[in-house]
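Asks: need the 3D shape of this:
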Amino acid sequence: MVFNMLLQGTLETIYMVFFSGIVSLIIGFPCGILGAITSKGHIFENKTIYRILNGIINVTRSFPYIILMILLLPLSRLIIGTTIGSTATIIPLSISAAPFVARVVENCVLEVDRGVIEASESLGASNFTIIRKVIIPEALPSLVQGITLLLINLIGLSAMAGAIGGGGLGDLAIRFGYNRFKVDIMIYSVLVIILLVQGIQLTGNLISNRLKKNGR
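Replies: Below is the predicted model:
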């Protein structure tokens, strides 16, 4: 009984984290690239675009997740048809994580050695070519670390979503562990979350280190 509940909760958490991670990357990755290349002194410097994008990212990152999730309940109902469950939670998770992705990607791109970029410009490479063949490959190890942080952050947010019926391990820990005083279920849920976080962190570190070695 407990094992089946934990298995279902774990699968729901993985489901939410996986799909919200993909959606947030689709939204946040290009925003991060645009924010970096339009910053001062970069290949496509544009103060207006940078200020607008930076403002949007800062505002959306300022919202506490629980409040943002409540505000986005009508959107979840419109798209999914319900506001309860793991699928409905993907919408607020994705929107909440997208600004985080954008900021991480922007920082990773800005860390790329400007000498490599300037060398590509001197060879006549277009901005698109520089982004695709220079900036992204050079920033890849840092981007992997950023995606690792994203996934870990999403696990924490998905657990918080359990407070309002979001499903997953957080919902299991609150609904059964806390509300029904089943301390063992709460402890097991927390342990599974810890294992998921450690597994993601270890995998991310291995991939990032391998990319760094290949780069050298």
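Asks: from here on, contacts and neighbour counts on C-alpha atoms
Replies: OK.
Asks: name the residues of the particular helix or strand that has residue 192 in it that come out as buried.
Replies: Residue 192 belongs to helix 183-215 when assigned by DSSP states H and E. Buried positions in helix 183-215, judged by neighbour count with 16 or more other CA atoms under 10 Å: 185-186, 188-190, 192-193, 196-197, 200-201, 204-205, 208-209, 211.
Asks: now that helix, how far from the centre of its chain.
Replies: 15 Å (CA atoms, centre = their mean, to the nearest Å).
Asks: next: stretch 18-35.
Replies: 8 Å.
Asks: if we can go back for a sec, which strands or helices does the helix holding residue 192 pack on?
Replies: helix 2-37, helix 136-161, helix 168-172 (3 or more CA pairs under 8 Å, 6 or more residues apart in numbering; DSSP states H and E).
Asks: next, the angle helix 2-37 makes with it.
Replies: Angle between the axes of helix 183-215 and helix 2-37 is 40 degrees (criterion: axes from the mean of the first three to the mean of the last three CA atoms, to 10 degrees).
Asks: which ones are touching the residue nearest to residue 172 when sequence neighbours are not counted?
Replies: Leaving aside its sequence neighbours, residue 172 sits nearest to residue 9 (CA to CA, 6 or more residues apart in numbering; 6.5 Å). For residue 9, the contact set (CA atoms under 8 Å, 6 or more residues apart in numbering) comprises 167-169, 171-172.
Asks: so the spatially most central residue of the chain versus residue 93, what's the distance?
Replies: Compute the mean C-alpha point of the chain, and by CA atoms, centre = their mean the closest residue is residue 150, 3.4 Å away. Separation of residue 150 from residue 93 (CA to CA, to the nearest Å): 11 Å.
Asks: next up, for comparison:
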Amino acid sequence: MAEFFVEWGDVIWEGFLQTLTMTSISLVIAILIGLPLGILLVVTRQGGQSENRWLYQVLNWIINIIRSIPFIILLFFILPFTKLIAGTTIGVQGVIVPLVVYTAPYIARLMESALLEVDKGIVEAYQSMGISTSKIIWYVVVREARSGIILGLTIATIGLIGATAMAGLVGAGGLGDIAFQYGHLRFEPTVMYTTILVLIIMVQLIQSFGSQLAKRLKREG
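Replies: Just a heads-up that it's a prediction; the model follows:
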């Protein structure tokens, strides 16, 4: 065991940091895009506070199309766009754009589901007091949906980690790249099993943290 970590410890640690970097940066950007999109889907849908059938249909159509494309295909499909935005299509920097494009619509749909669970009676009560739609959305609806939002983001983060592992197949770095380059191509099964174990631990920690935080927010109301 000691000999294994002497030989592979630095490689696996570097892969872990790369996976963490890809996940963190992509998640923050995807939330900044996905949360407003989720809110737009809620307020522009039929019966929403700012009903706009045309805008809702366009957003709904775009999100459904992107979500229907497997990540590995999307990764290659938007290579020119990635090159334009990031300046490269390889390494950690080159995979951020496709990860965001893949994750943001997913987060938008999860946010939409969480926001729609808020009791309409609460919203109508604040509307009757003449409070603006923007304040109702941010200070009432989003607050009431905090628990569902956290659970949704937990699911999205776990899915994002899986996507970073797939990105390793095209040299994006991270644990997926190590599992493929060393575990598969160079026939080092112990390396592959170790990277899988690290990914499992990451997912378990994120799921536990997200679940506990959601429960706490739900109790606080």
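Asks: hmm, back to that, any chance of the helices and strands packed on helix 183-215 of structure 1 in TSV with distance to residue 70 of structure 1 as columns?
Replies: Output for those, formatted as TSV (distance: least, CA to CA, whole Å):
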stretch	distance to residue 70 of structure 1
helix 2-37	17
helix 136-161	10
helix 168-172	16
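Asks: most tightly packed of these?
Replies: Of all these, helix 168-172 has the most neighbours on average by mean count of other CA atoms under 10 Å, namely a mean of 29.
Asks: Provide the aligned range in structure 2 for that one.
Replies: Here helix 168-172 of structure 1 aligns to structure 2 at residues 174-178, judged by TM-score structural alignment.
Asks: on that earlier part again, looking at the helices and strands packed on helix 183-215 of structure 1, which is closest to residue 69 of structure 1?
Replies: helix 136-161 (7.9 Å; CA to CA).
Asks: for the closest one, enumerate the helices and strands it packs against.
Replies: Looks like helix 136-161 of structure 1 contacts helix 2-37, helix 65-71, helix 86-110, helix 168-172, helix 183-215 (3+ CA pairs under 8 Å, 6+ apart).
Asks: tell me how far that helix lies from the chain's centre.
Replies: On CA atoms, centre = their mean, the centre of helix 136-161 of structure 1 falls 5 Å from the chain's centre.
Asks: repeat for stretch 123-132 of structure 2
Replies: Worked out by CA atoms, centre = their mean, stretch 123-132 of structure 2 lies 32 Å from the chain centre.
Asks: likewise stretch 89-96 of structure 1?
Replies: 10 Å.
Asks: now swap in stretch 109-126 of structure 1 and tell me
Replies: On CA atoms, centre = their mean, the centre of stretch 109-126 of structure 1 falls 27 Å from the chain's centre.
Asks: how about it, aligned to which bit of structure 2?
Replies: Using TM-score structural alignment, stretch 109-126 of structure 1 pairs with 115-132 in structure 2.
Asks: pull out the buried residues from that stretch.
Replies: Buried, per 16+ other CA under 10 Å, within stretch 115-132 of structure 2: 115-116, 118, 123.
Asks: endpoints of it, how far apart?
Replies: So stretch 115-132 of structure 2: terminal residues 17 Å apart, CA to CA.
Asks: the helices and strands packed on helix 136-161 of structure 1 into JSON lines, with extra columns for distance to residue 123 of structure 1?
Replies: Converted to JSON lines, these look like this (distance: least, CA to CA, whole Å):
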{"stretch": "helix 2-37", "distance to residue 123 of structure 1": "18"}
{"stretch": "helix 65-71", "distance to residue 123 of structure 1": "46"}
{"stretch": "helix 86-110", "distance to residue 123 of structure 1": "20"}
{"stretch": "helix 168-172", "distance to residue 123 of structure 1": "52"}
{"stretch": "helix 183-215", "distance to residue 123 of structure 1": "21"}
